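> What shape does this take:
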Amino acid sequence: MRPDLLGGIADVDRLDPDLRAWTAERVARLEADARRSADTHLLRLALPAAWGIDLYLKDESTHHTGSLKHRLARSLFMYALVNGWLRPGATVVESSSGSTAVSEAHFARLLDLPFVAVVPRGTSARKVALIEAQGGRCHFVDRADEMCAESRRLADEVGGLFLDQFTFAERATDWRGHNNIAESILAQLDREPHPVPRWVVVGAGTGGSSATLGRYLRYHQLPTGLCVADVEDSAFFDSWRLGDPGVTCERGSRIEGIGRPSLEPSFIGTVVDRMMRIPDAASVAAARFVSERLGRRVGPSTGTNLVAVARLAAEMRRRGESGSLVTLVCDSGDRYHDTYFDDAWVAAQGWDLAPWLDVLAEELPVRPA
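Have a look, this model is predicted:
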C-alpha cells in the first residue's frame, strides 16, 4: 500500500467562511457607494484671453462628505477590507485634522463599524461637529505630532484597527487609473484648448494625492509638471529641498488639512517636480479671494494651492508660454466660518491679508467662466 504522502503535509486552515462573506458584502457596499457618486466638476476660471493661460479648479468639495478626502477614505476602507484587516464590530481609529475623519466616519457608518478620530485640540468646532454628525467620536490630543502614536495606542486598547492614512494613502489608491483623481482631471480636459496641463498643483497632507498624480503623469508619459504647495510649520518642503527625511517641525501647521510636523510615508518626493512654501497669510487671503469670485467659500488649503498657481502663471507670462494650470478645491470654506473667515480670529493669528489680496488681484484677475 502507498504511504499517505498528502496526509503528511503540515497544514493550518484558517478559512473563515463567515468572515469572507462579511468582507465581500462590505466590499459590495463600497462599490455601490462609488457607483452612486457622480464625478466632481472641473471649474474654469477665466484669465485674460491674451495670456493664453487656462486655469481650472477640480472641485472636490462636492463629494458627499464635502472634501477631497472622500476618495481617500473609500480607498482606505477598501484596502483594509481586501487585506483582511477589518472584522465585524471592530473600532476603526484614525489620525486626522478633520476632513479625512469626516469622510472616514461616513464610510465606517456605511460598514456598521465604530469610528474614533484622533484630532488636535485646535481643530475647528465645525469639523468636530461634522465628524460627530457622521457617527464618529473625537479623541483629542494637544499636539499634531502626538496623533499617530495615540491612535495606535487607542486601537490596541480597544482591539481595533488604526487605519493610518499617513502610511497607506499612497498605496490604497490605484494610481494607474480606476477613476482616480488624475484620470478624472485628464478626461475632463480632453476637449479643452490645452488638454495636457503645463502644471498640476496640489497641497500635501498625507502625500497621497501628489503620489497618485505624479505616478499617473509618468505612467502615461505626460510632460505635465507636478508642483506641491506646502505651508509654514510643515516638514515636507525642507525635507524635499534638502533630501533629508529626518526634518521635523516643533509646531503643527496652522492651515488645516495640509502640512505635517515630520515627513510621512505616503509622501513620495521623487514624483514631485517642484515645491513651494506658501506663507499662511497668503493661503488665507487666497481662500477669501477665490471664494468671492466663485460665490461660495473654499477652505484655506485651496488658498495655498492658488498662491502657487499665481506664481506659476506669472512665470509663464514672463516666458510667453501658453497652457493650462490645474489645482484643487479641497473642501468647503463653510467649515471655517469661525476661524479663517472670521476677521477677529485672523487678526489674533497676526496675519495681514491685505497685501496678498492686492497681489492676487493683480496676478490672477479671474472670473467664473
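
> For the rest of this, base every contact and every neighbour count on C-alpha atoms.
OK.

> Pretty sure F267 sits against G203.
No: in this structure, F267 sits apart from G203 without contact. The criterion is Cα atoms under 8 Å, and the distance is 10.9 Å.

> To compare against the first, here's the next sequence to fold:
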Amino acid sequence: MTPDTNDVDRFSAKKRAWVDEAIRKVNADANRSADTHLLAYPLPTEWGVDLYLKDESTHPTGSLKHRLARSLFLYALCNGWIEEGATVIEASSGSTAVSEAYFAKQLGLPFVAVIPGTTSPEKIELIEFHGGRCHLVDDPSTVYDVSRSLAAQTGGHFMDQFTYAERATDWRGNNNIAESVFEQMALERHPIPTWLVVGAGTGGTSATMGRYVRYQGHHSKICVVDPENSAFFEGWRTRDASYTQACSSRIEGIGRPRVEASFMPDIVDRMIKVPDAASVAAMRDLHRLTGHKAGGSTGTNLWGALRLVAEMRAEGRTGSVVTLLCDGGERYAHSYYSDEWLARQGMDVAPYEATLRHFHSTSEWR
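Okay, here's the model as predicted:
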C-alpha cells in the first residue's frame, strides 16, 4: 500500500521538528559556555615575550573537546545523519567521548565510546557519568573499524571525529577558538601572537587556527607539537599522508598511530617533537608556578611554547605566544601525577625539570 501523502508529510515534519529542537539545545549550550579564560603565564616582563594559555578546562565537560563535540553534533544534525533515538558512536582516546556523551544525553540519544583499554579510569567514569557506554579495545588502531561495525549493528551514526573535525568547525569565525583568542588578545601589549602552539589529535584545532589567521590576514605562525609514538610529525616532515606508527601515544588526547584525515599539513608552519617525560615535567611545572593542574597534552603544548619563547629571546625578538590548557589534571591522578605510574612507564622527568629550571632563571633552552 502506498503511504498517504499526508502521513509522509506528518512524519517528515516530526523528524524536522526533532532536529530543530536538537540544534536549539546544542546552540544554547554554546551560548552559555563557548568562551573560556585566557591565562597569562608568569614570565619576567623585561623579557619582552608574553605567554598565554587558553583554559579550555572550564567547559562543562572539562576539556577542549567540548568545542569539537558541539561542532560535530551540529554538523551531523544539519546533514541529516542523526535522527531521534539513533545511537551515536565515537572512536576516541577519552575526552571527545566525554563531551559527546554529554551532548548525546542532552538530546536523549544512546552513546557508545570506542576507546583504548589504556584510557584513564577517570575518563571512563566521566563518560559513564554522562550516560555513555564504553567499548574498550586492546589495539588503538582498531577503534575506527570497531566503531563502524557497531554503527552498522545498531543502525546508528559513527561520528568519526578524525575525518570531520577540520570541516565541522566554522574556521572563518562564529566564536571558534581562534576568533576567541584574537579577541581576548586585543588589549595585550603584543596583541597579534607570533606563535599559536597546539597539539594534534584529530588535527581539527590546528586546521581551525591555521585557516583563521590566513583568512584574517594575521601573520601568526602555527606550531604543532607532537608526542612520542605519533605519526603526525613524520607525516608532516615527509608529506606522507599514509605514514603510520606501530605504537600508540601515552599522552592522551594527542598523537595518533596514523596521519588523520583532518590534519592539514600545508597550514602548519612548524612541528616540534616532544618527549613524553618532557610533557609531564612541563605539566607539573605549570601546577607549581600557577596552581593550575592540567593534563599531559597541556604539558606537550607548554614545552613547545616555552622552547619558542627561548628562541625569541635568543634572537632578540619581542612578541607573544599562545597555547592551550586542554583539560584538567584531575583526570590523570592515577597516571601523569603518580610517581609510581611514571616509574612503571620508565619516564624520568628529572632532566626535563632541569631544563625548565634553567629556562626560568636564564631564558635559555638547553
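
> related to what we said a few turns ago, neighbour count winner among F267 and G203 of the first structure?
Legend: neighbour count by other Cα atoms under 10 Å for F267 of the first structure and G203, higher for G203 (28 against 23).

> hmm, back to that, give me the common contacts of F267 and G203 of the first structure.
The contact sets of F267 of the first structure and G203 overlap at S210 (Cα atoms under 8 Å, 6 or more residues apart in numbering).

> How far away from the center of its chain is the top helix by length along the second structure?
For the second structure, the helix reaching the highest residue count under DSSP state H is reported as helix 5-33. Chain-centre distance of helix 5-33 of the second structure: 28 Å, with Cα atoms, centre = their mean, to the nearest Å.

> Quick one: name whatever helix or strand follows it.
Using DSSP states H and E, the helix or strand that directly follows helix 5-33 of the second structure along the chain is strand 38-40.

> next helix or strand past that following strand?
On the C-terminal side of strand 38-40 of the second structure, the closest following helix or strand by DSSP H and E is strand 49-55.

> For that next one, give the aligned segment of the first structure as residue numbers.
Mapping strand 49-55 of the second structure onto the first structure (TM-score structural alignment) gives residues 53-59.

> how much does the matching stretch stray from the second structure?
Comparison of stretch 53-59 of the first structure with the second structure after fitting gives an average deviation of 0.3 Å (mean Cα distance after the TM-score superposition for the first structure).

> and stretch 223-235 of the first structure, which stretch of the second structure?
Correspondence between stretch 223-235 of the first structure and the second structure is established over residues 219-231, with TM-score structural alignment as the criterion.

> Also stretch 300-308 of the first structure?
Counting by TM-score structural alignment, stretch 300-308 of the first structure lines up with residues 296-304 of the second structure.

> again, but for stretch 73-87 of the first structure
Residue span in the second structure matched to stretch 73-87 of the first structure, by TM-score structural alignment: 69-83.

> Which residues does that stretch contact?
Contacts made with stretch 69-83 of the second structure from outside it, assessed by Cα under 8 Å, 6+ apart, are listed as 15, 18-19, 22-23, 26, 30, 88, 96, 99-100, 103, 156-157, 159, 161, 164-165, 168-169.

> Now with 6 Å, please.
By Cα atoms under 6 Å, 6 or more residues apart in numbering, the list of residues contacting stretch 69-83 of the second structure from outside reads S99, E100, A168, T169.

> what do you get for stretch 160-179 of the second structure?
Applying Cα under 6 Å, 6+ apart, the contact partners of stretch 160-179 of the second structure are S71, L72, Y75, T202, G204, A207, T208, M209, Y212, E260, A261, S262.

> and for it, what span of the first structure is it aligned with?
Per TM-score structural alignment, the counterpart of stretch 160-179 of the second structure in the first structure is residues 164-183.

> Okay, buried residues for the matching stretch please.
For stretch 164-183 of the first structure, the neighbour count (16 or more other Cα atoms under 10 Å) marks 164-173, 175-176, 180-183 as buried.
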